[in-house]
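[1] coordinates for the following, if possible.
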Amino acid sequence: MHTIFQLFLSFLKIGAFSFGGGYAMLPLIEREIVTTHKWIHYKDFIDIIGISQMTPGPIAINSATFVGFKTYGILGSLFATLGVISFSFLLVSLANHYMKKFKESKVLEFALKGMRPALIGLIISAFISLAKQSYFDIKSIIIGVLVMALLLSKKIHPILVILLSAVFGILFYG
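    Got it, this is the predicted structure:
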C-alpha cells in the first residue's frame, strides 16, 4: 500500500538526484513510479510524458503533477509537484548564496564538465526506453523519421511538430 507521503518522497528523490532537466529525470521517474512502486502502467507513463511535453512548463514538474493526480487526485498533484521541486528550490537558494564565493572554483568547473556527458547518457537512456514502447510498427517509425527530418532540416517549432504528428497519426491509423 502506498501513501501520499511515499509519493512525495519518491518525487523528492527524483528531484534530488536528477541533474540536467526533465528529460534526464525520465529514467528515474520511470524506475521509481512504474517499476518500483507500480503506481502507473508503462503505457500511462508514456501518455503522461506526451501530455507533459505538450503542456506549458518543465516536463519534470508536469510529469510529477500528472502522476500525482493519477494516484491521489488534486492532493497527489500538490504533493508530487512539491516533492520534485523542493530539492531544486533549496539547492538554487543555497547556490545563489554561495555562488560568488565558488564562482572561480576549478573543482566546481571540473565537476560540471564531468556531469555533462552523464546527462546526455540519461537523456539517451530515456529516448531508448520510450522508443521501445513508441515504435511498434512501420507507421510509427515513418512518423518518427518524418518528424526528425523536419526538425533537423527545417527547424520547425516543436508545437507544430506535435500537431503534425497528430495529423500523421490520424492519416496513418484512422
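[2] only C-alpha atoms from now on, for both contacts and neighbour counts.
    Noted.
[3] what lies in contact with stretch 159-173?
    Here stretch 159-173 makes contact (CA atoms under 8 Å, 6 or more residues apart in numbering) with M54, K139, I143, V147, L151.
[4] switch the cut-off to 7 Å
    Outside stretch 159-173, the residues that touch it by CA atoms under 7 Å, 6 or more residues apart in numbering are K139, I143, V147.
[5] now show me the structure for the sequence below, then we'll compare the two:
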Amino acid sequence: MQLFETFLKIGLFSIGGGYTIIPLIQEQVVYQQEWLSEQVFADIITISQMTPGPLAVNTSTFVGMQINGIYGALVATIGCILGGCIISICLYQFFQKYQESIFVSAALKSLKASSVGLIMSAGFTILTMTFFGTSELSRSLFSRFDWQAAILFAAALMILRRFKPNPIFLMCLAGIVGFLIY
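    The predicted structure is shown next:
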C-alpha cells in the first residue's frame, strides 16, 4: 500500500514528462523511503531510458520490481499512471470549456517554463551520479570524479555530433565499452 501511495503521489504531482519525474522518484525512493541506494536508482534510470516506453512508467516499474518483485512492479506502475489518467480526463474537459481564456494560456506558458527547469535538474542529477557516484553536492565531491565515465561520455557525445550514428547503436557500443572498463 505504501508503494502504491508513493507512486500515486509521484504520478499526481509530476508535470512535464519523463525527465521531470526523475527527481521526484529519487526524492521518494532514495532519500525519504530509503528503499534504494543512489547507485541502484542510477542503474534503474539507465535501464529505463533504454527500454521502449515512457520513461516515468519504465522507472516506476523497475523501482517497484526492485522493491517487491512482480507485485511491486504492478502496484508502482498503476500508482504512477492512475493519477495522470484522472488528471488528463479532467484537464481535457476543463480546456474544452475554457480554451479561449487568456488566463489558461498564461498558466500553460508557466508550466512549460517549469518543465524545462525540471528537465535540467534531471539531467544534472544523472550527470552527477555518473561522474561522481552521487547526486549530493559537497566539497569532497571532486575527489570521487570518475575520469573513465567522463571520457566515455565525451567520446560518445563527440561521435554523436560528428558522425550522427543511430543512437541505439551508440548506446550499445558505450554499454560494451563501459562493461569492459568497469
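[6] before we move on, the earlier item: would a markdown table of the contacts of stretch 159-173 of the first structure with neighbour count and secondary structure be doable?
    Output for the contacts of stretch 159-173 of the first structure, formatted as a markdown table (neighbours: other CA atoms under 10 Å; DSSP: H, G, I helix; E, B strand; the rest coil):
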| residue | neighbour count | secondary structure |
| --- | --- | --- |
| K139 | 14 | helix |
| I143 | 19 | helix |
| V147 | 19 | helix |
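[7] for the residue mapped onto V107 of the first structure from the second structure, grab the count of nearby residues.
    Taking TM-score structural alignment, V107 of the first structure has F103 as its aligned residue in the second structure. Neighbourhood size, F103 of the second structure [other CA atoms under 10 Å]: 11.
[8] got the contact list for S88 of the second structure?
    Going by CA under 7 Å, 6+ apart, the list of residues near S88 of the second structure is empty.
[9] check contacts around the residue nearest the centre of the second structure.
    In the second structure, the centroid-proximal residue (CA atoms, centre = their mean) is I22; its distance is 3.1 Å. The contact partners of I22 of the second structure, by CA under 7 Å, 6+ apart, come to A122.
[10] how about F79 of the first structure?
    Neighbouring residues of F79 of the first structure by CA under 7 Å, 6+ apart: F8.
[11] which residue in the second structure aligns with it?
    Mapped onto the second structure by TM-score structural alignment, F79 of the first structure lines up with V75.
[12] ok, that match to E38 of the second structure distance?
    From V75 of the second structure across to E38 of the second structure, the span is 22 Å (CA to CA, to the nearest Å).
[13] same deal with L74 of the second structure?
    Counting by CA to CA, the gap from L74 of the second structure to E38 of the second structure is 22 Å.
[14] again with I87 of the second structure
    According to CA to CA, I87 of the second structure stands 30 Å off from E38 of the second structure.
[15] and for F145 of the second structure?
    Taking CA to CA as the measure, F145 of the second structure and E38 of the second structure are separated by 16 Å.
[16] again with F95 of the second structure
    Counting by CA to CA, the separation of F95 of the second structure from E38 of the second structure is 39 Å.
[17] which one of the two has more residues nearby?
    Neighbours were counted for F95 of the second structure and for E38 using other CA under 10 Å; E38 has more, 19 against 13.
[18] please tell me I have it right and that one contacts V30.
    Yes. Between E38 of the second structure and V30 there is a contact under CA atoms under 7 Å: 6.3 Å.
[19] on the three-state scheme, the closest residue to Y98 of the second structure other than its chain neighbours is what?
    For Y98 of the second structure, ignoring the flanking residues on the chain, the nearest one in space by CA to CA, 6 or more residues apart in numbering is V104 at 7.3 Å. Following DSSP: H, G, I helix; E, B strand; the rest coil, the label given to V104 of the second structure is helix.
[20] pull the number of nearby residues for V104 of the second structure.
    13.
[21] and L8 of the second structure, by the same measure?
    Neighbour tally, L8 of the second structure, other CA under 10 Å: 21.
[22] which helix of the second structure spans the most residues?
    Assignment by DSSP state H gives helix 55-97 as the longest helix of the second structure.
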